[in-house]
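# give me coordinates for this.
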Amino acid sequence: MASERDEDRNGAGTHARHPAEATADDQTGGTPTTEAAAGSGTDPTVEPKVADPKVVDPKVAAAVAAAEAAGPQHGGTVRVDSWIWAVRLVKTRSVGATACRGGHVRVNGERVKPAYSLRVGDEVRLRHEGRERVVVVKRLIRKRVGAPVAVQCYVDNSPPPPPREAVAPVAIRDRGTGRPTKRDRRELERLRALNSLKDRPGGH
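Next up is the predicted model:
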């Protein structure tokens, strides 16, 4: 009778583990789920986080905001030669102005002068250094910025650049670029020397 009361107090269907069973459980380290989680070092029910490619670096975002603040106010415009220089499509503003005068810059399909006023949403086409750039204006800025900030100011729809081997070096300067510098002359002489070697019998 005493044993039956003890069993009732401990709860129906419960019993003490056999020492052998306890030893086996201790060696295995618990249930399979716990063991798998401990072995992987992560919670199996939580998916790993993946970096969002659309997230902009805070430093870049701050630089973009500063560039916009230095630009025109809402509804304002920026000269096309100034903008293509600011977003690093050309190396200098004078090169941008020269490209406009030479008919190498089009806005919404029309050739424009250096003083043409750009607006957000305009499509700018630029032929420069043997490549065509096609961009849509997202932000209007006047000050030149770094490359990570520049790409945040437009949508790049440019065709892929031609393969490097398909671009043959030619010792010809664009019209309106002024007198060549010493560095330019050395480069021209090097290209002429290469071309003269190719023209010789047996040249490659």
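# from now on I want contacts and neighbour counts done on CA atoms only, so please keep to that.
Fine.
# which parts of the chain are strands?
78-79, 105-107, 110-111, 117-118, 123-128, 131-137, 154-156 (DSSP state E).
# which one of these is the most hemmed in?
strand 105-107 (a mean of 22; mean count of other C-alpha atoms under 10 Å).
# and this one, please, so the two structures can be compared:
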Amino acid sequence: MSDAMGQPGQRIDRWLWCARFLKSRSLAATLVQSGRVRVNGERISKASRTIRPGDALTFPLGPHIRVVKVLFLAERRGPAPEAQSLYEDLDPPAPLSSRSDPSEPQAPMREPGSGRPTKKERRQTEMLRGNDG
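Model (predicted):
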């Protein structure tokens, strides 16, 4: 698809779906229409907005804010490796280990399948939650 100036472009809802950020095109259109998607820093609310290679997209996805740069336009919704080649992730999500603040007290970690917590472990957990009553 080309715009009025002859530059290649693609609808943002279709591109988000082809890049496998959302499971359906209607979910992609709903996300865009909610007004929470930005293209090059500009808030958009129309799913028919045309995007081009080089555009930067910012949008919420689950608990993360995704920032991606469009590298290529999608010809089809292909497999995941093909979809990942359509964009460059400018702000990848932080690994789980670095998300928590090291100054915060942490609940004691237990091995999965180790049974019920002991009385001492239960008291430590309650103290962290503020239920020391």
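# and the TM-score between them?
For this chain pair, the superposition-based TM-score is 0.64 by TM-score structural alignment, normalised by the length of structure 2; 99 aligned residues with a C-alpha RMSD of 2.7 Å.
# rewinding a little: reformat the strands of structure 1 as TSV; add distance to residue 20 of structure 1.
What follows is the strands of structure 1, written out as TSV (distance: least, C-alpha to C-alpha, whole Å):
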stretch	distance to residue 20 of structure 1
strand 78-79	84
strand 105-107	84
strand 110-111	89
strand 117-118	84
strand 123-128	79
strand 131-137	75
strand 154-156	70
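# of those strands, which is nearest residue 58 of structure 1?
strand 154-156 (18.4 Å; C-alpha to C-alpha).
# what mean distance separates the closest one from the matching residues in structure 2?
By mean C-alpha distance after the TM-score superposition for structure 1, the fitted strand 154-156 of structure 1 averages 1.0 Å away from its aligned residues in structure 2.
# read off where that strand ends up in structure 2.
Per TM-score structural alignment, the counterpart of strand 154-156 of structure 1 in structure 2 is residues 87-89.
# can you tell me what sits against the matching stretch?
19, 66, 67, 68, 69, 70, 71, 72 (C-alpha atoms under 8 Å, 6 or more residues apart in numbering).
# quick one: map the fourth one onto structure 1.
With the correspondence set by TM-score structural alignment, residue 68 of structure 2 lines up against residue 135 in structure 1.
# also residue 35 of structure 2?
Residue 35 of structure 2 maps onto residue 103 in structure 1, by TM-score structural alignment.
# contacts only, for that match.
Residue 103 of structure 1 sits next to 111, 112 when contact means C-alpha under 8 Å, 6+ apart.
# again, but for residue 145 of structure 1
Counting by C-alpha under 8 Å, 6+ apart, residue 145 of structure 1 has contacts 67, 86, 87, 88.
# ok, now residue 135 of structure 1?
Residues in contact with residue 135 of structure 1 (C-alpha under 8 Å, 6+ apart) are 123, 124, 125, 154, 155, 156, 157, 158.
# just give the nearest non-adjacent residue to the second one, would you?
Spatially, and ignoring its direct neighbours in sequence, residue 124 of structure 1 is nearest to residue 107 (4.6 Å; C-alpha to C-alpha, 6 or more residues apart in numbering).
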